[in-house]
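# Provided below for reference: sequence and predicted model.
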Amino acid sequence: MKILFVSKELHPAAGSGVGARMHRDTLYELVGKENVFVIDLDLFIEPSIKQNYRSYGKYKNKFERIKRNLQMNTYYFSNSMINEIVGIVEKENIEFVFLDDSTFGKLANAIKKKCPRVRVVSFFHDVKAQLYPIWIKRSKFVDKIDFRIGIENERKSVFSVDKNIVLNSAEDKLLQQYYGVKADYYYPVCVGLPEDSAKNPYPKNEKKVILFVGTSYVANLNGIRWFYKNVFLKISNHFEFWVVGKGLDCMKREFPDNASFHAEGFVESLADYYRYADVVVAPLTGGGGMKIKTAEAISYGKVFVGSTESLHGYYEEMPKSIINKLIFQCDTVEDYLKAFSEIADREVEKQNNVLVELYKTKYSSAASYNIMKKIMEETMGKEI
């Protein structure tokens, strides 16, 4: 069986990039890399044609972007690109198409019209009809146009593809709310096996270590600031706070005088920091979909303290036995202080096996394999 995989998120270091690569790699595992043709729509990748791979790069100039919008495409597509991709489906005898975004509606529609026997599925990293109106309010005029077109393309996709795939029941409710359609499958965020750790990066200290992992994305920066000022300063007698990830060393300038606060920026191995941390925190208040950093923390068996946003799609599926013991959902200062008071008063396991088992069952590469296999077999009507 030959498969076409289309994504605009293969290269980001975190977030939907992790999910996109998991989907691609799972398809490789199922049918063999030689049978998967990848369309890479990342705007920051040079145009390239290789065996079973095609990238297009960024639109040439602002006039090209406007032209794409006038064609009712987002800036990722032109009509000629869509026609070329449909041609690849025909030429390569593609049987199954995995669209790794819900806004590829014109492409989905074009494939189904030209090649009606080809099975096409669409994956929602989030429901854009809910997310994009929020982004529209704070965006430049040209981006507002693109987001509106994105919503229209999402609508077109919902009713063009053979199967709609969402992360979880919460996203399914959004799909029903905005489009009156139930999802065909749930496919939660899955991450690879935790890496082995080489050494403990934290200096010896009697204090427990709180870890935040991310990049210098505005929602992360705002979450760190809020947590530091409203929560950490009240608990710093018992805890150290470490923020790790590309660009986060900028936080040193904001809080330079606190010996219990550490901002490391990019590091070679996140595994070292995860393995030896006592608690992972994610005080996020914006975004969409399921957060990769939550799945990563669970994979390492870490006690996790996070907002409703950072636990979206996870908290609903967790056994009650770990709620407020290993997993704490917090949205107010009082919630966080209560959680950390409970953690401060007990011995904290560096790896909680009940969380590791939860990861293996729901959020691992093995779980991804089983879910993708089921989707393909039921959509194609045959065994893979």
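Received it, and whenever you're ready, just let me know what you need. The model shown is predicted, which means the values in this text are computed figures rather than measured ones. Residues are numbered from 1 along each chain as shown.

# could you use CA atoms for every contact and neighbour count after this?
OK.

# and Phe212, what helix or strand is that in?
Using DSSP states H and E, Phe212 sits in strand 208-213.

# that strand: how far from the chain's middle?
Here strand 208-213 is found 21 Å from its chain centre; the criterion is CA atoms, centre = their mean, to the nearest Å.

# here's the one I want to compare it with:
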Amino acid sequence: MRLLYIGTDIYKVDSGASHVNLRNLSILKARFGNDFVSLEPQHCKTFCGFLNWGGDKVFLSRLQNVLQNQHFDYIFLSQSLLGTVAKKIKSIYPQIRIICFFHNIEVQYAKEYVRTSGILHLPFYFSAKSAEAKVVEYSDYYIVLNERDGFCLKDIYAKQVSLILPISFEDKYDESKVNKKILQTELDIIYLFVGVAFFANVQGILWFINNVLPYIPGRLVIVGKGMEEYEQRFKSSCERIEVYGFVDDLSFFYYKANVVVSPILSGGGMKTKTAEALMYGKTIIGTKEAFEGYVLDEKAMKLCSNAQEFIDTALCLIKNNECTVFNPYSRNLYKTFYSKEAVSDLLNIFFNKLDNSVYNARREKNSGQCLNACL
């Protein structure tokens, strides 16, 4: 079996989406080996090209040339905005099975983005809506991150999800690097927030700074690409804050942190940083959105629905001496559900079933051709 992957090559992980794409690439390359081929859409340099989501004439011509000269059983679309690409493939090669990976339900995400960022972003909403509708129409299989996105897929597009493939992380935990220094005072507690500066992260951490941090002891450390641009705004309400932009290695911050906070108020898909925090054995205080799609273990993940619950939970952890740098329940949850090995098994089982389906279809076709020849 041969697979063509359509998506951007990942040279640096700088977002949750790029992390998931890199994970998918790794699993697919391991499974298909020499039968794996990738094709990267052109970067859109014009506004019209941006709104077309990889559907520019140059890329579509390259794609058609590849499909004419090579045989593929599967096309794997790295995201659900490649609707023009899916339509092009299906119109010429209807027998190729198209698999689309949904990082979230884009039309829902775009609607929320316009609501929080303003009507100037309406072109993004309409282009996302059109692109995703086409990808749903012309794809054969749909992979989502969690049950919620599966329900949305069915509710909005009347399509049944083919596979739920949650976030996973390659295991980078090193016990020897854990900060084992005993907490001297409550003022030494470190609350860690990790996330790039996109609207839901900025919205959430500002809410935490204004409504929670003033009422709990300790320092808040914020790390993420672009977050340094908001440093002055973050510190205008409270001085007990450190802000860092993009860093090559987040482990330094995770090993030092006592608690990870995830006050995400809106968004879609799954939050990659939740799985990363579990991998490092961190207790997480977060919202329903932060834990969406995850198996909820109350010993590892503290669910809060308002500011007072965040405050009470943090104070309770301090009172019970549970602000430790390592939580074994978090680590065990990661190994059971969100390790690379656990998720690789899910995707391989999915492709095993598809392979059998393809073989059976070919067998039936060949049998029919033989029967017609005999007649």
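The structure has been received and is ready for your questions. Computed from a predicted structure; not experimentally measured.

# what TM-score comes out when they're superposed?
Remark: TM-score between the superposed chains equals 0.84 [TM-score structural alignment, normalised by the length of the second structure]; 352 aligned residues with a CA RMSD of 2.8 Å.

# elements contacting the strand holding Phe212 of the first structure?
When contacts are defined as 3 or more CA pairs under 8 Å, 6 or more residues apart in numbering; DSSP states H and E, strand 208-213 of the first structure sits against strand 239-244, strand 279-282.

# let's see that with 10 Å instead.
Here strand 208-213 of the first structure touches helix 218-227, strand 239-244, strand 261-265, helix 270-276, strand 279-282, helix 292-299, strand 303-306, helix 333-344, going by 3 or more CA pairs under 10 Å, 6 or more residues apart in numbering; DSSP states H and E.

# show me the contacts for Lys182 of the first structure.
Neighbouring residues of Lys182 of the first structure by CA atoms under 10 Å, 6 or more residues apart in numbering: 164-166, 169, 171-176.

# now which residue in the second structure aligns to it?
Aligning on TM-score structural alignment places Lys182 of the first structure opposite Gln160 in the second structure.

# give me the secondary structure label for its match.
coil (DSSP: H, G, I helix; E, B strand; the rest coil).

# and it, how far from Ala361 of the second structure?
Here the criterion is CA to CA, to the nearest Å. By it, Gln160 of the second structure lies 21 Å from Ala361 of the second structure.

# next: Lys172 of the second structure.
Here the criterion is CA to CA. By it, Lys172 of the second structure lies 42 Å from Ala361 of the second structure.

# you'd agree Arg275 of the first structure is up against Val303?
No: at 11.4 Å, Arg275 of the first structure does not count as touching Val303 under the criterion of CA atoms under 10 Å.

# between those two, what contacts are shared?
297, 350-351.

# top of those by neighbour count?
Among these, the one with the most neighbours (other CA atoms under 10 Å) is Ala297, at 24 neighbours.

# map that one onto the second structure.
That one, Ala297 of the first structure, aligns with Ala277 by TM-score structural alignment.

# which ones are touching the closest residue to Gly15 of the first structure other than its chain neighbours?
Among residues not flanking Gly15 of the first structure along the chain, Ile292 sits closest, at 5.5 Å (CA to CA, 6 or more residues apart in numbering). Ile292 of the first structure is in contact with 14-19, 189-191, 214, 310, 363, counting by CA under 10 Å, 6+ apart.

# change it to 8 Å
14-16, 18-19, 189-191 (CA atoms under 8 Å, 6 or more residues apart in numbering).

# which of these fall within helices?
If you go by DSSP state H, the contacts of Ile292 of the first structure have 16, 18-19 in helices.

# ranges for the helices of the stretch 1-150 of the second structure?
In the stretch 1-150 of the second structure, the helices defined using DSSP state H, counting those that start in this stretch lie at 16-32, 47-51, 57-69, 83-92, 106-117, 122-138, 147-157.

# elements contacting the first one?
Contacts of helix 16-32 of the second structure with other secondary structure elements, assessed using 3+ CA pairs under 8 Å, 6+ apart, are made with helix 272-279, helix 340-374.

# take those helices and write them to a markdown table, including distance to Val58 of the second structure.
Converted to a markdown table, these look like this (distance: least, CA to CA, whole Å):
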| stretch | distance to Val58 of the second structure |
| --- | --- |
| helix 272-279 | 33 |
| helix 340-374 | 31 |
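
# which one of these is the most hemmed in?
Stretch with highest mean neighbour count among these: helix 272-279 (a mean of 24; mean count of other CA atoms under 10 Å).

# okay, the angle between that helix and helix 16-32?
Between helix 272-279 of the second structure and helix 16-32, the angle comes out at 70 degrees (axes from the mean of the first three to the mean of the last three CA atoms, to 10 degrees).

# helix 272-279 of the second structure vs the first structure, mean deviation?
Here helix 272-279 of the second structure, set against the first structure after superposition, deviates by a mean of 0.9 Å using mean CA distance after the TM-score superposition for the first structure.
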